[in-house]
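1. give the three-dimensional model of this entry:
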Amino acid sequence: MIVNEEIQTPRRLRVFKRNCEQLEEIETIGATALAMAQQEASFLNATVRAICDDIGYPLVPPTVANMSTSHFGIYAEYNLLIVPLLESRYLLHLPDIYHELAHPFLHGRYENRSVLDGYRYAFKAAMVAVSQHTRSAVLYAKRERAPPAVELQYLFWGQAWQKYWLEEFFCDIFAALSCGPAYAWSHYHLAIKQGDGAFSTPTNKKQTHPPDDARMRIILFSLQKLGFGDECIVLARAWSDMLALRGERAEPEYRQCFPDNLFQTIVDLAHAGVDSMNVNLAVPGALTRWSERLNEAWTVFWRDPEAYSNWERSRIKILEDTTGPRR
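-> The predicted structure is shown next:
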């Protein structure tokens, strides 16, 4: 007998299939990262460790692998931060590291870490605020005798908020609070380079990230809370000019989906959650070591874009010698 039916139950087959899928994932991600460990990543690994030390990161710093084909990302289950191959040669994108560092806070792998309790509580409270916003929108549609499609649209947005957008916003807030204005400029640059409609609000198609304008608004709310008022004026003007240049304007649906009052509530809750972890914030006039370096890079870039490349190369050479030289 080849197959013992008493042992080979449907459940065991499903478990076997899941284990095979998990093994394939480990081989694809983990083993590939180990195989691709190279000199390019050594500086970034040292940089990530230094950033985590600066801000008092409550978890083990992730390992960096140059295996991304587009932008920064993180596999929380493997504690693996992925970046494009040549990213260690540039400074202006590095603030996005702070965003990726926040994703593990809500991952199941770390659900028993008590240091994250306050942050997770803040996220749950924000989820309640999102649910209340969705419920209020649906009730308003009913009172106004709106078509059923309008109610379905609000419910669809509510699901996207809970499944995708709120976590992304919490990561944006963490990055703004711990890195400062440099993170806003990094988002500005990414939106120009890869953005697909700053006000793009889905109607029935999955969209895992909020629109670029919504993200910039919540970043500015976060920076204002820290006291970066003057910097926010400059950022808001640059953002507005860019949108005008591209001819983009917000539709009513966008404002309904992403209202300011909900943003302010989320920022207040996330700020309290970050504070509960005793993370060192990017306070005006008292930035942490790496946030100061990254903010300086953006200041130099805007002051003299043509001379920036030479400044950046010399600066990275110094940082390699002081942060972690390539082996």
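
2. please count neighbours and contacts with C-alpha atoms only from this point.
-> OK.

3. who are the contact partners of H71?
-> With contacts defined as CA atoms under 8 Å, 6 or more residues apart in numbering, the neighbours of H71 are V83, P84.

4. what residues of the longest helix seen in the chain count as buried?
-> Once the chain is assigned using DSSP state H, the helix that runs over the most residues is helix 117-143. If you call a residue buried by 16 or more other CA atoms under 10 Å, then helix 117-143 has these buried ones: 117-120, 122-123, 125-127, 129-131, 133-135, 137-138, 141.

5. repeat for stretch 144-151
-> E151.

6. so how far does it reach from one end to the other?
-> End-to-end span of stretch 144-151 (CA to CA, to the nearest Å): 11 Å.

7. picking up where we left off before, tell me the helix or strand right after the longest helix of the chain.
-> With elements assigned by DSSP states H and E, the helix or strand that comes after helix 117-143 is helix 148-160.

8. now that next one and helix 117-143, what's the angle there?
-> Here the directions of helix 148-160 and helix 117-143 differ by 180 degrees (axes from the mean of the first three to the mean of the last three CA atoms, to 10 degrees).

9. and for helix 148-160, what are the contacting residues?
-> 130-131, 134, 137-138, 141-142, 202-204, 206-208, 257.

10. which two among the residues you listed are spaced furthest apart?
-> In the contacts of helix 148-160, two members sit farther apart than any others by CA to CA. They are K142 and T208, at 27.9 Å.

11. about what we covered before: give the other helices and strands that the longest helix of the chain contacts.
-> On a contact count with 3 or more CA pairs under 8 Å, 6 or more residues apart in numbering; DSSP states H and E, helix 117-143 meets helix 148-160, helix 166-179, helix 260-276.

12. want to put them side by side, so please do this one too:
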Amino acid sequence: MVFDLFLGALLQVKKRALHLQEVAVTNPRSDLRDIQRQCIEKLKQALAEIDGLIVETETIWRQDPSLALDLYRHLSDQVFIIERNGVFSLIHSPESDAFLTKLIQQICRDIGFPVLAPTVSQTSRTHYRFERQFNLMFVPPLESRFLLHLPDLYHELCHPLFSKEYKQLPSLQPFRTQFSNMVLDRTQALTQQMQMLDRREGPAEEMLRLNTWLASWAPDWLEEFYCDLFAVFTLGPAYAWANCYLCLKLRENPFATPSEVKVEHPPNAARMSIMLMGLRRLGFDDAADGCSALWANQVQTTGYSEDMAFGQCFPDTVLEDVVSNAFKAFEDIGLRRSEPGKHAGVALCLNQAWDSFWTDPEGFGEWETKAVTHLQKELAGAAS
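-> Down below sits the predicted model:
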């Protein structure tokens, strides 16, 4: 009886994959060609594996039912991922996605981005995120009508540099070397702290905390720090202002440091510190001063403050090392850095947006609408 359910479920997965394939191959949007190609290729591979399992299903089931179930669940998960990310974007992406994809392409040209530009889909239920399997950047609906959060595109644009498919790319080797050195440095430093704690038979809670920090720092936190610094390096102050804007919406403690379970993103206070360090390194001292004052006032308003664990986990010396390492990595692969008074292209528009906001917050909405229309026309002209 369980075998009948298993076989029927497997056939349903195949039927679903075939229907998804039909949706993918018939999609007419030229701006979604990269996503269409990815969906078709991944569904073709999934269908081949499903057919192989169907042929061998009775034999595998007799020998090891648990293995058969594992194979089915793996294929079901793969088809679900393709549907949830790739095909969902093909079906639900609005026409205005084409504008944001052109915007990303222009950003890549502006900064000398060394790999394929992602496609943008306004189908995110939360904030910005990058899906590596599809080289797809998700942003909230209607994001194409607003400017103040668009600096976050630069952060997400760094994530493709960590994709496995580019691991052997010669042009990215200096970047990967610098990042690997930073991972090794953090791993060794935290490991040494744990060894010292073990020798003096320190408390178990402290050992657990250090283990948690080690699991979080390498590589997840470092990748997020790199992405923040990539945005600062290539865009400038607009990204730091946008981060303050985002954090204003968040309820969590910006100094919260994990003590038992690893987390993927470092606390916002550490991210803000590293952005300010990066701005000063690039010569944006006035912007860094203004942003630092805003952040301090913002944190004070929420009632949170730095504790001892935060200071131990994110000492300034370590954060400065991360800035130095990341900036060298970006320079080594030829990315164009942001410099005071020298913004051009998309970076000029997004930094002007924040300048305009601070000049007249109440009247900014009208300025923003005109600026978006102008930017759309500029990108349409560049694409023609």
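
13. tell me how they score on TM after superposing.
-> TM-score for the superposed pair, counting by TM-score structural alignment, normalised by the length of structure 1: 0.93. Supporting figures: 326 aligned residues with a CA RMSD of 2.2 Å.

14. just to revisit the earlier point, output the helices and strands packed on helix 117-143 of structure 1 as JSON lines; include the columns distance to D54 of structure 1.
-> Rendered in JSON lines, the data for those read as follows (distance: least, CA to CA, whole Å):
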{"stretch": "helix 148-160", "distance to D54 of structure 1": "33"}
{"stretch": "helix 166-179", "distance to D54 of structure 1": "9"}
{"stretch": "helix 260-276", "distance to D54 of structure 1": "15"}
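
15. out of these, which gets nearest to V3 of structure 1?
-> helix 148-160 (44.2 Å).

16. residues in structure 2 aligned with that closest one?
-> Under TM-score structural alignment, the counterpart of helix 148-160 of structure 1 in structure 2 spans residues 204-216.

17. and for stretch 59-66 of structure 1?
-> Residues 115-122 of structure 2 are where stretch 59-66 of structure 1 aligns, with TM-score structural alignment as the criterion.

18. what's the local residue count around Y188 of structure 1?
-> The number of residues packed around Y188 of structure 1, counting by other CA atoms under 10 Å, is 20.

19. what lines up with V372 of structure 2 in structure 1?
-> Superposed on structure 1 with TM-score structural alignment, V372 of structure 2 falls opposite I316.

20. list the buried residues for the match of stretch 59-66 of structure 1?
-> Burial within stretch 115-122 of structure 2, assessed by neighbour count using 16+ other CA under 10 Å, is assigned to A117, P118, T119, V120, S121, Q122.

21. pull the residues that contact stretch 182-201 of structure 1.
-> With contacts defined as CA under 8 Å, 6+ apart, stretch 182-201 of structure 1 is touched by 92-96, 175-176, 210-214, 216, 219-220, 235, 239, 243, 248-251, 253-254, 257, 291, 294-295, 298.

22. among these, name the ones in helices.
-> Per DSSP H, helices hold the following members of the contacts of stretch 182-201 of structure 1: 96, 175-176, 212-214, 216, 219-220, 235, 239, 243, 253-254, 257, 291, 294-295, 298.

23. so what corresponds to I333 of structure 2 in structure 1?
-> For I333 of structure 2, the equivalent position in structure 1 is taken to be M277, counting by TM-score structural alignment.

24. typo on my end, it should be P94 of structure 2
-> Aligned by TM-score structural alignment, P94 of structure 2 pairs with Q38 of structure 1.

25. what about its match, how many residues nearby?
-> 14.

26. just S144 of structure 2 next, same as before
-> Taking other CA under 10 Å as the criterion, the count of residues near S144 of structure 2 is 18.

27. H74 of structure 2 too?
-> Applying other CA under 10 Å, I find that H74 of structure 2 has 13 neighbouring residues.

28. over to the one 3 residues further on?
-> With neighbours defined by other CA under 10 Å, the count for D77 of structure 2 comes to 13.

29. same question, E156 of structure 2
-> Other residues near E156 of structure 2 come to 22 when the count uses other CA under 10 Å.

30. follow-up on the earlier one: quick one: closest of the helices and strands packed on helix 117-143 of structure 1 to V283 of structure 1.
-> Among those, if distance is taken as CA to CA, the winner is helix 166-179, at 8.2 Å.

31. report all helices and strands that the closest one contacts.
-> In terms of contacts (3+ CA pairs under 8 Å, 6+ apart), helix 166-179 of structure 1 is packed against helix 96-102, helix 117-143, helix 181-194, helix 212-226, helix 260-276.

32. how much does that helix stray from structure 2?
-> Comparing helix 166-179 of structure 1 with its match in structure 2 after superposition yields a mean distance of 0.7 Å (mean CA distance after the TM-score superposition for structure 1).

33. by how many degrees do that helix and helix 148-160 diverge?
-> Compare the direction of helix 166-179 of structure 1 with that of helix 148-160 by the same axes, to 10 degrees and you get 50 degrees.

34. what does helix 166-179 of structure 1 contact?
-> Around helix 166-179 of structure 1, the neighbours that count as contacts under CA under 8 Å, 6+ apart are 55, 95-96, 98-103, 123, 126-127, 183-184, 209-210, 215, 218-219, 222-223, 226, 266-267, 270-271, 274, 279-282, 287-288, 291.
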